[in-house]
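Participant: build me a structure from this.
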Amino acid sequence: MINPAYKGKMVVVEGSYAVAHATKICRPNVISAYPITPQTHIVENLSQFMADGEVPNCEYINVESEFSAISALVGASAVGARTYSATTSQGLLLMHEVLFNASGMRLPIIMTVANRAVGAPINIWNDHQDSIAQRDTGWLQLYVEDVQEAADTLPQIYKIAEDSDIMLPGMVCMDGFILSHVYEPVVLLEQELTDNFLPPFHPENILDPEDPQTFGAFAAPDTYEEFRFLQEQAMQKALPKIESVAKEFEEIFGRFHGGLIDGYHLDDAEIIIMSMGSILGTVKDVVDQYRTCLLYTSPSPRDKRQSRMPS
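Facilitator: Below is the predicted model of the structure:
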């Protein structure tokens, strides 16, 4: 939902451009990604921003695969860099092993996933099975309805993931082609407002020769269980943080995207449709026509019965 006062700032851009622009505005220190349809335009735009000198204090690492891309970001994040990647489908699956390392080492790496079906047969169109297959890797996952939300969620997930009580990696999941390649009106993030909203990343624990620490060491079962328990605690702490950050974002930018769960015409509803992603726009059109209702959410362990928000 956009404050009418901001509608005059709208420009028509491709979804991938809006996401790349939002990434630039979040001031990453290291970007590493491997091109794969339909994510490629995101990193193409970022590469152009880098070539034009629009992303200061940032290094773009060219790699030979998605496995290498996420591995490079694990190292960069461990030394205190704000990091970013983007991928989709088989590319995300190729990252699978390292996704566990990132979350287990409590590294707040952020990536955009342009959701796409996984083969075989080869299919480049939209499906959420690529990110849903990573459900248990310990990454936060936020699913978005439109391009505006895809861009606006990036600074929010950085702020959530980099919180000292959370320190978990996160994915912003946007429907491939349907959102990544569509041209629609968007309010692009402004640098000054984003700087006021998203502080610089200064993690408490980093790899530093002057202060040696161990990341991702061997752990016997009792220690391993403790690490996993702490990860689960961090995931639970992220739930209220997602809500509070969404409200803080609204105060600064005048746009609100519902936090964890949002509702649409729920009053006196007899049927509730639960969904996520760009299909929400279609469902809302049906709701408007047939006077039903909609509850939509990003996946979370939170009890949905306690989470319904009024329209």
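Participant: contacts, neighbours, all on C-alpha from now
Facilitator: OK.
Participant: list the buried ones in stretch 28-38?
Facilitator: When neighbours are counted by 16 or more other C-alpha atoms under 10 Å, the buried residues of stretch 28-38 are found to be Pro28, Asn29, Val30, Ile31, Ser32, Ala33, Tyr34, Pro35, Ile36, Thr37, Pro38.
Participant: what's the answer for stretch 50-61, then?
Facilitator: Residues of stretch 50-61 classed as buried under the neighbour-count rule (16+ other C-alpha under 10 Å) are Met50, Glu54, Val55, Cys58, Tyr60.
Participant: ok, back up a step: can I get the buried residues of stretch 28-38 in TSV including secondary structure?
Facilitator: TSV is the format used below for the buried residues of stretch 28-38 (DSSP: H, G, I helix; E, B strand; the rest coil):
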residue	secondary structure
Pro28	coil
Asn29	coil
Val30	strand
Ile31	strand
Ser32	strand
Ala33	strand
Tyr34	coil
Pro35	coil
Ile36	coil
Thr37	coil
Pro38	coil
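Participant: out of these, who's nearest Glu162?
Facilitator: Checking the buried residues of stretch 28-38 against Glu162 by C-alpha to C-alpha gives Pro28 as the nearest, at 12.6 Å.
Participant: now Cys58. Nearest residue, chain neighbours left out?
Facilitator: The shortest distance from Cys58 to any non-neighbouring residue, by C-alpha to C-alpha, 6 or more residues apart in numbering, is to Asn29 (4.1 Å).
Participant: my guess is that neighbour contacts Thr83. True?
Facilitator: Yes. In this structure Asn29 lies within contact range of Thr83 using C-alpha atoms under 8 Å: 6.0 Å.
Participant: can you map out the strands along the stretch 201-311 of the chain?
Facilitator: Counting by DSSP state E, counting those that start in this stretch, the stretch 201-311 of the chain has strands at residues 261-264, 272-275, 293-297.
Participant: before we go on, could you also do this sequence so I can check it against the first one:
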Amino acid sequence: MMGNHALSYGALRSRVQVVSAYPITPQTQVVELLSEMCATGRLAAEYIKVESEHSAMAACIGATATGARSFTATSSQGLALMHELLHWAAGSRLPVVMGNINRAMGPPWNIWDDQTDSLAQRDTGWMQIYCADNQEVLDSVPIAYRVAERVMLPCMIVLDAFILSHTAEIVDVRSQEAVDAYLPPYAPRWRLDVEDPRTFGALTEPDPYYELRFMIERAMQEALVRFDEAHASFGAAFGRRYDTIECYRHEDAELLIVTAGALAGNARAAVDRLRDEGLAAGLLRIRVFRPFPVARLRALATRARRLCVLDRNISFGAGGIFAQEIRSALYGVPGAPEIRGHVAGLGGAEVTTDMFCDMARETARAPSCENLVVWKGLRDAPQHSV
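Facilitator: Next comes the predicted model:
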């Protein structure tokens, strides 16, 4: 099953009641399959056709406000067009779940893998899950709804363009009854109801606005606990256990490679190769980026001497976004490792196991790593900026 179809089946098993989306490469197959499921009656949901991604998110916001479980999916420029309404969904405390297939932002026009589109939305109040394979994509949908509907915040499930979205893998799709036992129906405490009129997002004065923003922050921190609970319950029910940060050969590692998404596959292979060479390497894969799992990162990272962070994204002028978050989380922590940030693979450029090994060796040998950002894999090193 392709990653796109894994998203669709996750929505099916989660019994979504409203789907609204606008097609964009490489997301299109997600909503094509959901549209077919709705048309044939396989999915008992309302499929709302719209003229843009902005309208798709508006439809999901309206549907969720009435008490329906809603779903959408997008990518790149479509996600950027949704930006205003991403804030609205979070501010209204509506647990919309959305799949985002990572694709580079234009210009120049590019349809390949790049995490900048989703990470550029990190301050909107949406939780974010980064998946490494198609089984995880499917499993993350009911997990996302379970957490989102508990803390009343929206959640984004993120997967790599083409590497996951269009690549077929064996995926275990459990029965509807099994998923129903894990994910109860959505039953919000408040909703739009003509018999019990309420408003969502009405004008407030400064003090209540400030308090409402504090409540969102508190809910985001509570989500870390809810993710732990949801992962544990999922593991007990289905035999697959996830965590906010996934680890590989980390217990005695002196150097930890840190990355997210499908890049973790090549990173695991690099860890095995480096171990064979005598370098005590390990891997941390950030699965949940928002809320950022600071306590777990500190517990895992302080065992190592250095971190080799690879970002398939860029915040211009500040380097890779995961490296920024990791530096912030570890700042001032006794025994914190040195951090060497790397940017690679933008716009779908290849990131090989050999490149991971090279970055790890360079990180291990470097006299100092502090505040360093290294661009890897450039075919030519441009000598000018224009």
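Participant: output the buried residues of stretch 28-38 of the first structure in a markdown table; the columns should cover distance to Val12 of the first structure.
Facilitator: Output for the buried residues of stretch 28-38 of the first structure, formatted as a markdown table (distance: C-alpha to C-alpha, whole Å):
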| residue | distance to Val12 of the first structure |
| --- | --- |
| Pro28 | 25 |
| Asn29 | 28 |
| Val30 | 28 |
| Ile31 | 25 |
| Ser32 | 27 |
| Ala33 | 26 |
| Tyr34 | 26 |
| Pro35 | 24 |
| Ile36 | 24 |
| Thr37 | 22 |
| Pro38 | 19 |
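Participant: ok, of those residues, which one's closest to Cys173 of the first structure?
Facilitator: Within the set of the buried residues of stretch 28-38 of the first structure, Pro38 lies nearest Cys173 of the first structure; the separation is 12.4 Å, counting by C-alpha to C-alpha.
Participant: the second structure: which residue goes with that closest one?
Facilitator: For Pro38 of the first structure, the aligned position in the second structure is Pro26, judged by TM-score structural alignment.
Participant: one step back: need the strands of the stretch 201-311 of the first structure in CSV (columns: distance to Glu210 of the first structure and mean neighbour count).
Facilitator: Putting the strands of the stretch 201-311 of the first structure into CSV (distance: least, C-alpha to C-alpha, whole Å; neighbours: other C-alpha atoms under 10 Å) gives the following:
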stretch, distance to Glu210 of the first structure, mean neighbour count
strand 261-264, 44, 19
strand 272-275, 49, 15
strand 293-297, 45, 22
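Participant: want to throw the ones you listed into CSV with distance to Pro310 of the first structure?
Facilitator: Output for those, formatted as CSV (distance: least, C-alpha to C-alpha, whole Å):
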stretch, distance to Pro310 of the first structure
strand 261-264, 6
strand 272-275, 13
strand 293-297, 10
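Participant: hmm, back to that, so what's the match of Pro38 of the first structure up against?
Facilitator: Pro26 of the second structure makes contact with Ser75, Ile101, Arg103, Ile111, Ala161, Phe162, Ser165, according to C-alpha atoms under 8 Å, 6 or more residues apart in numbering.
Participant: out of those residues, name the ones that lie in helices.
Facilitator: Using DSSP state H, no member of these falls within helices.
Participant: among those, who's most crowded?
Facilitator: Neighbour tally across the contacts of Pro26 of the second structure (other C-alpha atoms under 10 Å): the maximum, 33 neighbours, falls on Ile101.
Participant: hang on, it packs against Val158?
Facilitator: Yes. Using C-alpha under 8 Å as the test, Ile101 of the second structure is close enough to Val158 to be in contact (5.8 Å).
Participant: what mean distance separates the longest helix along the second structure from the matching residues in the first structure?
Facilitator: Counting by DSSP H, the longest helix found in the second structure is helix 206-238. Between helix 206-238 of the second structure and the aligned residues of the first structure, the post-superposition mean distance stands at 0.6 Å (mean C-alpha distance after the TM-score superposition for the first structure).
Participant: okay, buried residues for that helix please.
Facilitator: Buried positions in helix 206-238 of the second structure, judged by neighbour count with 16+ other C-alpha under 10 Å: 212, 216, 219-221, 223-224, 226-227, 229-234.
Participant: quick one: residues contacting Val286 of the first structure.
Facilitator: Applying C-alpha under 8 Å, 6+ apart, we find Val286 of the first structure in contact with Thr292.
Participant: perfect, I'm done here.
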